[in-house]
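Novice: make a model of this:
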Amino acid sequence: MSLIPEKERRLVAEDLAAELSRPVKLLMFTQEFECDFCKETRQLVEELADLSDQLTLEVYDFIADEDVVKQYNIDKIPAIVILDEEGNDAGIRFYGIPAGYEFASLLEAIKLVGNGNLRLSASTLDMVKTIQEPVHIQVFVTPTCPYCPRAVVLAHELAYASPWITADMVEATEFPHLSMKYQVMGVPRTIINEKVHIEGAVPEQVLMPQLMQALTNGRN
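Specialist: Here you go, the predicted structure:
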C-alpha cells in the first residue's frame, strides 16, 4: 500500500516540479533486518523519489556500508541525508520516519537544497557567518505535532546556511533513550550542542541568541 496517497502524490509532484531548479540526492540508511520504521521510511523516500526527475535516492546498509556511515556520521537509523547536485552535504538530517506533519519538513528540506532559497533574516545570516566551530542542533518531534515542522525547518535552514552547523530531526518515540537523555516531555524540543534546551517552536530571533550562547558556554 502506498504511503503517499494518490491525491497527495499529484500535489507533491507539482510542488517539486515548480520548486526544484537543480538535482537533489537523498541518502537513506537502513539495515538488512530492518529496524522499526526502517521499511516504512525506505518506502516513503522511494515513493517520493519517483515523483521528480530531479530527485535521486541511494540506500545504504547501516552495518555493511560502514565507510558511508562514517562519512556522514550516522549513529542511528532510519536516517535520511540530503545532498546537493554536486554531492555536497547540507548538514540536514532526519532520524526516524518523517511522517505525518514531518513529511512537510522533508519536502521543505528537499526544496531548500534544490533551489537554495533561504528565508532567514539578514541579522540571522550575519550571526551565522560568525560561527567558526561545530554546532549540532537536534529537534525532537512527533509525527502528530503540528508545531514541530517550524522548528525543524528553521534548524535545517541554519544548517544549509553554514558549513559548521548540522541539524537533525529526531522522532522522539523511535529513540526513547534519547528522549529520556534530553528529558523530552513535550515537542518540539531543541537541543544545541548538548548544552542549551529550547521548548517549543521559537522564531529565529529567539533561537539565535541561545545558539550563540551555547557556543560561548562551550568555550568556558
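Novice: please count neighbours and contacts with C-alpha atoms only from this point.
Specialist: Fine.
Novice: would you say residue 94 is within a strand?
Specialist: Yes - counting by DSSP: H, G, I helix; E, B strand; the rest coil, residue 94 is found in a strand.
Novice: and it, what does it touch?
Specialist: Residues near residue 94 by Cα atoms under 8 Å, 6 or more residues apart in numbering: 79, 80, 81, 168, 169, 170.
Novice: equivalent analysis for residue 30, please.
Specialist: 38, 39, 42, 59, 60, 61, 62, 77, 78, 79.
Novice: which stretch of helix or strand covers residue 51?
Specialist: Using DSSP states H and E, no element contains residue 51; it sits outside every helix and strand.
Novice: and the closest residue to residue 85 other than its chain neighbours, how far from residue 201?
Specialist: Of all residues not flanking residue 85 in the chain, residue 23 sits nearest, at 4.9 Å (Cα to Cα, 6 or more residues apart in numbering). To residue 201, residue 23 is 30 Å away according to Cα to Cα, to the nearest Å.
Novice: one more, for comparison:
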Amino acid sequence: MLDANLKTQLQAYLEKLVQPIELVASLDDGEKSRELGALLEQIAALSPKITLAHRDDADTRKPSFAINRVGSDIGVRFAGIPMGHEFTSLVLALLQVGGHPSRESQELIEQVRNLDGDYRFETYFSLSCQNCPDVVQALNLMSVLNPRIQHVAIDGALFQDEVEARQVMSVPTVYLNGEVFDQGRMSLEQIVAKLDTGAVTRAAEQIRGKAPFDVLVVGGGPAGAAAAIYAARKGIRTGIAAERFGGQVLDTMAIENFISVSHTEGPKLAAALEQHVRDYEVDIMNLQRASKLVPAGADGLIEVQLENGASLKSRSVVLSTGARWRQMGVPGEAEYRNKGVAYCPHCDGPLFKGKRVAVIGGGNSGVEAAIDLAGIVSHVTLIEFDGQLRADEVLQRKLRSLPNVEVIVSALSTEVLGDGQKVTGLVYTDRVGGDSHRIELEGIFVQIGLLPNTEWLKGTVELSPRGEIIIDDRGQTSVPGVFAAGDATTVPYKQIVIAMGAGSTAALSAFDHLIRSSAPAEQVRVSAAA
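Specialist: From the prediction side, this is the model:
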C-alpha cells in the first residue's frame, strides 16, 4: 500500500508521537480487508509506539480499524481504507491520538473540551472528495479532545448497502446520534458553532467591541486574501470577515493554470492563502456573513452589518464575496438537492457507481464532469442549452471517444423528477422542435457556471444586470471608499490568478484613497470615544 517514499515520510511524522497507540483491526475475508490489514501492518512497523491488534466484533463494520490511545478512552475509527484525499486524515489521526498537539487555537480547543453531552458522529466520505477531509479531520480532533465525542469515518463507496439504506447521495454527509447532522464541507469552527448554541452570540459581542479598521475586506477567497495581504503590508489596520476562508477555491479539485505552480488542489491552496494572511497582523473574523453595506456618514466610516446582528466599521472596504454554483431554477431541484441533485462530481460521483446520471452544462466544467463520471457510472447524458458544446476542443474530443456518454444540445431542462426520497429522472424541452422529453436516471450534476454573492448589496452598490459589482480599472465601485475584486465583479474572466491581481489592485486603491482622506482609524476611534 505504501511505497518507499511514503513510508519514509510517514515514519518521520510518527517520530512526533508522544504516547503509545494501538491499531485495532476489524477484518473479514474480503480483498479490501486484506489490503487494509497490509496497510496497518506497514504502519505499525514504522514506530515502536504503535501496536496492532485484531478484534472480530460482530457489530463492527468490516473492514475498519480504530486508532486508540493506550490506557484511555481516546480514539477514532475509519471504516474503509483512508488513502487518496483521506491519507492526510489518517496521518493526523495517528499523531493526535498519539498526543501530538493540534494547531487549532487554544480558545477553540477549550470550546470543544467544554461541550456538554454525548455525541456519536458518523461521516460518509469518498476518496475522491476534496471537501471530505476537512470534516473528517475536524470530527476526529473533537473525539481526541473530548472523550464524550465518538467519530467513525466511512468510505461510502465501500459500504454501498449502507449508503443505499440511508439514502446518502452527497458527501460528506454527517450523522449525529443516528440522525442527519449536516452535509457538505464544514470546518471545526462551523461544527462547534452548531453544537455550542451560545457561540454565535459570543462572537457577535466580540465583534461589537472592535475598533474601526483602515481597510476591511469582506470575503476570504483569492481576491480577499490578496487584498488583506497588500493592505496589511502598508502597516494599516486591516480586517477580513469571511463566511468561509478559501471561498469557491475549496470546491476546486485540480488547479493546473496557477502560474509557477504546475499542479495543486483547491483545499491546499486555500490553506496556503489563509496561512499567508495570518503571517501579517490581520484580524481574521471567520464564519461571518455580511447582510448590509452602509456608506460612510459624518464620521467618515463605512459600516458592514453582519447576519449575527453585529457590525464592523472601516474607513475603506474591499468587497470580494465571490460566487457560488448557479442552479437550474426548475421544479424539483431544491427538493432533491443532495438526494440526487449534486454540484460536485469529484465528491459525489463515487456514490453513483453503476447508475445513470445527467450532467447539465456543456462548458469546460460540464464536459470535464461528464468525462470523470463516465469512468464510474453506467451512462452519462450531457445536456447543453446552446446549439453546441462550449468546452475546449481537446475536452470535446475526449468526450466523444467515450462509449457510455450521450450529448444532447439545444435542450432546456424543465423539471427534476423524484419519488419523494431520491431523483428518478429529468424532463427537458427540445428548443428546436419544442417537444418535451423525459430521461430516467438517478443523479443530476449541475455545472452551469457561477452566480455572484451580491444580493446583500442591492440598492447600495451599482450592480450589472447579471448581479456583478460594477468596478473601474482601479477596483472602485459606485460608493466612495468601497472597492471590489474577484468573481463578484464585472471582471471579464473568472480565474484565480486574475482574482488575486484584482484583490491586490483593490487594496492598493483603498490605500491611495486613505492617504488622500482624513485621520487613520485609530485616531477616529479615539476622537469618537472622547
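Novice: residue in structure 2 matching residue 186 of structure 1?
Specialist: Under the alignment (TM-score structural alignment), residue 186 of structure 1 maps onto residue 170 of structure 2.
Novice: aligned to residue 173 of structure 1, what sits in structure 2?
Specialist: So, by TM-score structural alignment, residue 173 of structure 1 is matched to residue 157.
Novice: circling back: farthest pair in the contacts of residue 94 of structure 1?
Specialist: The most widely separated members of those, counting by Cα to Cα, are 81 and 170 (12.8 Å).
Novice: which one of the two is surrounded by more residues?
Specialist: The residue with more neighbours, out of residue 81 of structure 1 and residue 170, is residue 170; 26 against 20, by other Cα atoms under 10 Å.
Novice: ok, the more buried one touching residue 95?
Specialist: Yes - when contacts are counted by Cα atoms under 8 Å, residue 170 of structure 1 is listed as touching residue 95 (4.9 Å).
Novice: over in structure 2, tell me which residue corresponds to residue 160 of structure 1.
Specialist: In structure 2, residue 160 of structure 1 lands on residue 144 (TM-score structural alignment).
Novice: so that match, which state does it fall into?
Specialist: helix.
Novice: so the match of residue 186 of structure 1, which of the three states?
Specialist: Going by three-state DSSP: residue 170 of structure 2 is coil.
Novice: give me the neighbour count for it.
Specialist: 28.
Novice: cool, residue 25 of structure 1 as well?
Specialist: 23.
Novice: follow-up on the earlier one: filter the contacts of residue 30 of structure 1 down to the ones in strands?
Specialist: Using DSSP state E, the members of those that fall within strands are 59, 60, 61, 79.
Novice: distance of the second one relative to residue 213 of structure 1?
Specialist: Remark: distance between residue 60 of structure 1 and residue 213 of structure 1 (Cα to Cα) = 36 Å.
Novice: with the first one instead?
Specialist: With distances taken as Cα to Cα, residue 59 of structure 1 is found 37 Å from residue 213 of structure 1.
Novice: higher neighbour count, residue 60 and residue 213 of structure 1?
Specialist: residue 60 (18 against 15).
Novice: give the equivalent position in structure 2 for that one.
Specialist: Looks like residue 60 of structure 1 aligns to residue 55 there (TM-score structural alignment).
Novice: hang on, the earlier thing: and the match of residue 173 of structure 1, helix, strand or coil?
Specialist: Three-state assignment for residue 157 of structure 2 (three-state DSSP): coil.
Novice: can you tell me how far it sits from residue 371 of structure 2?
Specialist: Taking Cα to Cα as the measure, residue 157 of structure 2 falls 19 Å from residue 371 of structure 2.
Novice: got it, and residue 394 of structure 2?
Specialist: Counting by Cα to Cα, the gap from residue 394 of structure 2 to residue 371 of structure 2 is 12 Å.
Novice: and for residue 267 of structure 2?
Specialist: Using Cα to Cα, residue 267 of structure 2 is found at 22 Å from residue 371 of structure 2.
Novice: tally of neighbours for the closest residue to residue 20 of structure 1 other than its chain neighbours?
Specialist: Leaving out its chain neighbours, the residue that sits closest to residue 20 of structure 1 by Cα to Cα, 6+ apart is residue 114, at 4.8 Å. When neighbours are counted by other Cα under 10 Å, residue 114 of structure 1 registers 23.
Novice: please say which position in structure 2 residue 114 of structure 1 maps to.
Specialist: Match for residue 114 of structure 1 (TM-score structural alignment): residue 98.
Novice: now for that match: which residues touch it?
Specialist: Residue 98 of structure 2 makes contacts with 17, 18, 19, 20, 21, 69, as judged by Cα under 8 Å, 6+ apart.
Novice: tell me, how many residues neighbour the fourth one?
Specialist: With neighbours defined by other Cα under 10 Å, the count for residue 20 of structure 2 comes to 17.
Novice: list the residues that contact the aligned partner of it in structure 1.
Specialist: Counting by TM-score structural alignment, residue 20 of structure 2 corresponds to residue 23 in structure 1. Counting by Cα under 8 Å, 6+ apart, residue 23 of structure 1 makes contact with 54, 55, 56, 84, 85, 114.
Novice: which one (most neighbours) among those?
Specialist: Going by other Cα under 10 Å, residue 114 tops the contacts of residue 23 of structure 1 with 23 neighbours.
Novice: quick one: which of residue 394 and residue 371 of structure 2 has more around it?
Specialist: Shown here are residue 394 of structure 2 and residue 371; by other Cα under 10 Å, residue 371 has more neighbours (21 against 8).
Novice: continuing past whichever strand or helix holds residue 108 of structure 1, what's the next helix or strand?
Specialist: Per DSSP H and E: residue 108 of structure 1 is located in helix 102-115. Where DSSP H and E defines the elements, the next helix or strand beyond helix 102-115 of structure 1 is helix 122-129.
Novice: buried residues in that next one?
Specialist: Neighbour counts over helix 122-129 of structure 1 (16 or more other Cα atoms under 10 Å) mark 124, 125, 128 as buried.
Novice: by how much does that helix deviate from structure 2 on average?
Specialist: For helix 122-129 of structure 1, the mean deviation from structure 2 after alignment is 3.9 Å (mean Cα distance after the TM-score superposition for structure 1).
Novice: so what touches that helix?
Specialist: Against helix 122-129 of structure 1 from outside (Cα under 8 Å, 6+ apart): 158, 161, 162, 204, 205, 208.
Novice: go again using 10 Å as the cut-off
Specialist: 118-119, 158-159, 161-165, 204-205, 207-209, 211-212 (Cα atoms under 10 Å, 6 or more residues apart in numbering).
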